[in-house]
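Visitor: predicted model and sequence follow; I will ask about them next.
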Amino acid sequence: MLTYAEVYDVIAFYGKNGFVPVGTIPDVFGPGAEGNTILRKILR
């Protein structure tokens, strides 16, 4: 799952549904931008 790092509500929503952040890709939209956050969920 990939989402914009500055949208904290979206990251919190996915966190409540079992996703955990595993990395950040900085400067996707130019210098000074937050970048993207990568989240994952382990399926069992």
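Guide: Looks like it came in fine. Residues are numbered from 1 along each chain as shown.
Visitor: CA only for contacts and neighbour counts going forward, please
Guide: Will do.
Visitor: in the protein, which spans are helices?
Guide: 8-16 (DSSP state H).
Visitor: that one: strands as residue ranges?
Guide: Here the chain has its strands, by DSSP state E, at 2-4, 20-25, 36-40.
Visitor: mind putting these in JSON lines, distance to residue 12 and mean neighbour count included?
Guide: Output for those, formatted as JSON lines (distance: least, Cα to Cα, whole Å; neighbours: other Cα atoms under 10 Å):
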{"stretch": "strand 2-4", "distance to residue 12": "11", "mean neighbour count": "16"}
{"stretch": "strand 20-25", "distance to residue 12": "10", "mean neighbour count": "14"}
{"stretch": "strand 36-40", "distance to residue 12": "11", "mean neighbour count": "18"}
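Visitor: and here's the other structure:
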Amino acid sequence: NLVHGSDSPESATRELGLFFEANELLEYNRAVDAWTWNDEDKG
């Protein structure tokens, strides 16, 4: 599969560990997010 959706956050964490090392994952903000999400949506 090119795209996969996990059934829960816990499953996603476990599944990410099957394919990636911790140093291969990163978090980032896209510039467009400021234009498409308001503060309530961001949580």
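Guide: Perfect, thanks for sending it. Remember, it's a predicted structure, so these values are computed and weren't measured experimentally.
Visitor: any idea what the TM-score comes out to?
Guide: TM-score of the superposed chains, computed with TM-score structural alignment, normalised by the length of structure 2, equals 0.29; 18 aligned residues with a Cα RMSD of 2.3 Å.
Visitor: for the strands of structure 1, give me CSV that also has distance to residue 11 of structure 1.
Guide: Output for the strands of structure 1, formatted as CSV (distance: least, Cα to Cα, whole Å):
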stretch, distance to residue 11 of structure 1
strand 2-4, 8
strand 20-25, 8
strand 36-40, 8
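Visitor: can you say which of the ones you listed is nearest to residue 10 of structure 1?
Guide: strand 2-4 (7.8 Å; Cα to Cα).
Visitor: which one's the longest helix in structure 2?
Guide: Per DSSP H, structure 2 has its longest helix at helix 9-19.
Visitor: which helix or strand lies directly C-terminal to it?
Guide: Per DSSP states H and E, the first helix or strand lying C-terminal to helix 9-19 of structure 2 is helix 33-36.
Visitor: residues touching residue 14 of structure 1, list them.
Guide: residue 20 (Cα atoms under 8 Å, 6 or more residues apart in numbering).
Visitor: against residue 3 of structure 1, how distant is it?
Guide: Taking Cα to Cα, to the nearest Å as the criterion, residue 14 of structure 1 is separated from residue 3 of structure 1 by 10 Å.
Visitor: and if you look at residue 24 of structure 1?
Guide: Relative to residue 3 of structure 1, and taking Cα to Cα, residue 24 of structure 1 is found at 10 Å.
Visitor: common neighbours of these two, please.
Guide: Joint contacts of residue 24 of structure 1 and residue 3 (Cα under 8 Å, 6+ apart) are 36-38.
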